[in-house]
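**Q** Provide a 3D model corresponding to the input given below.
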Amino acid sequence: MEKLQYPIGAFECPENITNKHVNKWIKDLELLPNRLSALVENLSAEQLNTAYRPEGWTVRQLVHHIADSHHHSYTRFKWALTENKPMIKAYEEKDWSELFDAKTAPINLSLDYLIALHAKLVYLLKGLSEKDLEKKFIHPESKVEIILKKNIGIYAWHSNHHLAHIQGLLDRNGW
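**A** Sure thing, here's the model as predicted:
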């Protein structure tokens, strides 16, 4: 079950985040919309409504979750760049995934949104200075300060984590 839930493992942040790490993570974010589209574009409605693991989200919910989550991340970057260690707003991702749109909306709504969102996000991230990458925000639940260069890694991992969920389902079911 652990392998189904965390197919690439948990995010492990390097102790010393280098420009090489940041550039690789930005590349992962840049590639996400096309990689995700390629995985799901030929799936049937039944396949899209299949959970990637027992008691997990469906592929449809995952696609919409990625768009919702990365939308929040983009906003968090902007807050951290324009405010001094802002306390971000958390959101209840599990509750969002239970809303009717996450369960029923066509996935192309989120796929198209991710293309635009990631174009903006990647453009922003590629333009950040070393000083910008050191800026932080505070998560309201843990009260932990998150440095922006680490947040890039977290969302690159998040992208690959959910791609692996979908790829694993496709492989297990021979789709």
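
**Q** please make it C-alpha for all contacts and neighbour counts, starting now.
**A** OK.

**Q** show me where the chain has its strands.
**A** In the chain, the strands defined using DSSP state E lie at 136-138, 145-147.

**Q** how many residues are close by the closest residue to Thr104 other than its chain neighbours?
**A** Once flanking residues are discounted, Thr104 sits nearest to Arg60: 7.7 Å by CA to CA, 6 or more residues apart in numbering. Neighbours of Arg60 under the rule other CA atoms under 10 Å: 27.

**Q** tell me where the longest helix sits in the protein.
**A** For the chain, the helix with the greatest residue count under DSSP state H is helix 148-173.

**Q** work out the gap between that helix and the centre of the chain.
**A** 7 Å (CA atoms, centre = their mean, to the nearest Å).

**Q** what helices or strands is it leaning on?
**A** Packed against helix 148-173 by the contact rule (3 or more CA pairs under 8 Å, 6 or more residues apart in numbering; DSSP states H and E) you find helix 2-5, helix 19-40, helix 59-82, helix 130-133.

**Q** so of the ones you listed, which one's packed in deepest?
**A** Highest mean neighbour count among those (mean count of other CA atoms under 10 Å): helix 59-82, with a mean of 20.

**Q** counting contacts, what elements does that one pack onto?
**A** Helix 59-82 sits against helix 45-48, helix 93-98, helix 100-104, helix 107-126, strand 136-138, helix 148-173, with contacts defined as 3+ CA pairs under 8 Å, 6+ apart.

**Q** now the longest one against helix 19-40, angle please.
**A** Computed with axes from the mean of the first three to the mean of the last three CA atoms, to 10 degrees, the direction of helix 148-173 lies at 30 degrees from that of helix 19-40.

**Q** picking that back up, tell me which of the strands of the chain sits most buried.
**A** Comparing the strands of the chain by mean neighbour count (mean count of other CA under 10 Å), strand 136-138 ranks first with a mean of 22.

**Q** also this sequence, please, to line up against the first:
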Amino acid sequence: MHKPEPAAYEHYYRAYIELVDQEPILEKLESLKNSTFKLLSNLTDEQANHAYAPGKWTVKQLAGHLIDAERTFAYRAFAFSRGQAELPGFEENIYVERANSNDRPIQDLAAELKTLREANLYMLRAMTPQQIETHGIANGHPIQVNTIVYQMAGHEVHHLNLLRDRYGIY
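**A** Predicted structure coming up:
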């Protein structure tokens, strides 16, 4: 897989894709799987129940959002690679509200995210070059499977940066 050129995707994907360096993307996803798991699973529930400001997500809710996004990005990549033409968007705040992440141990959330990523890496490694280049429409906007894979990594990096910068979690 190759890092998509900015002209190949909608401008609002740029913030995530620019966070991904030139490391091969599947290696980057593997690395993130391990580092994010280590970071989240080493937190206490007290740390994970923290929100950096009123009305903001707790660390557990942020972890739940990473799980929701991982599922969503992976399903988009899967569906488009198999010929599905269009999929709806998802309202992240409604998903977070209904996920009940605050009622779960942070270690369970960390393990679920790691397991999802492992399964998704199997799926991505099995895709042919033609499937990786397939396009679909997500949330009303055209996107290529390759771009979704980079979006998956960049989205995670974005939230890891928030954990560091706003939550004080390294």
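
**Q** care to give me the TM-score?
**A** Remark: TM-score between the superposed chains equals 0.78 [TM-score structural alignment, normalised by the length of the second structure]; 154 aligned residues with a CA RMSD of 2.4 Å.

**Q** in JSON lines: the helices and strands packed on helix 148-173 of the first structure, plus distance to Leu48 of the first structure.
**A** Shown next, in JSON lines, are these (distance: least, CA to CA, whole Å):
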{"stretch": "helix 2-5", "distance to Leu48 of the first structure": "17"}
{"stretch": "helix 19-40", "distance to Leu48 of the first structure": "8"}
{"stretch": "helix 59-82", "distance to Leu48 of the first structure": "5"}
{"stretch": "helix 130-133", "distance to Leu48 of the first structure": "37"}
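
**Q** for those helices, which one sits closest to Lys103 of the first structure?
**A** Judged by CA to CA, the one of those that comes nearest to Lys103 of the first structure is helix 59-82, at 5.8 Å.

**Q** with the second structure overlaid, report how far that closest one is off on average.
**A** Mean deviation of helix 59-82 of the first structure relative to the second structure after superposition (mean CA distance after the TM-score superposition for the first structure): 1.0 Å.

**Q** and that helix, how far from the chain's centre?
**A** Distance, centroid of helix 59-82 of the first structure to centroid of chain: 7 Å (CA atoms, centre = their mean).

**Q** please apply the same query to stretch 145-160 of the first structure.
**A** Offset of stretch 145-160 of the first structure from its chain centre (CA atoms, centre = their mean): 9 Å.

**Q** for stretch 69-84 of the first structure, same thing?
**A** 14 Å.

**Q** identify the residues contacting that stretch?
**A** If you take CA atoms under 8 Å, 6 or more residues apart in numbering as the criterion, stretch 69-84 of the first structure is touched by Pro86, Ile88, Glu93, Leu117, Leu121, Asp132, Lys135, Lys136, Phe137, Leu148, Tyr155.

**Q** please repeat the previous calculation with a cut-off of 7 Å.
**A** Contacting residues not belonging to stretch 69-84 of the first structure are listed as Pro86, Ile88, Leu121, Asp132, Lys135, Lys136, Phe137, Leu148 [CA atoms under 7 Å, 6 or more residues apart in numbering].

**Q** again with stretch 48-57 of the second structure
**A** Contacts of stretch 48-57 of the second structure (CA under 7 Å, 6+ apart): Thr58, Val59, Lys60, Asn102, Ile106, Arg166, Tyr167.

**Q** ditto for stretch 93-113 of the first structure
**A** Pro33, Ser37, Arg60, Gln61, Val63, His64, His65, Ala67.

**Q** which residues does the first one contact?
**A** It refers to Pro33 of the first structure. Listed by CA under 7 Å, 6+ apart, the contact partners of Pro33 of the first structure are Leu111, Leu114, Ile115.

**Q** recalculate using a threshold of 8 Å.
**A** Contact partners of Pro33 of the first structure, counting by CA under 8 Å, 6+ apart, are Leu111, Leu114, Ile115, His118.

**Q** from the residues you listed, which is closest to Glu46 of the first structure?
**A** Closest to Glu46 of the first structure, out of all of the contacts of Pro33 of the first structure and judged by CA to CA, is Leu111, at 18.2 Å.

**Q** of the contacts of Pro33 of the first structure, which pair is most distant in space?
**A** Leu111 and His118 (10.5 Å).
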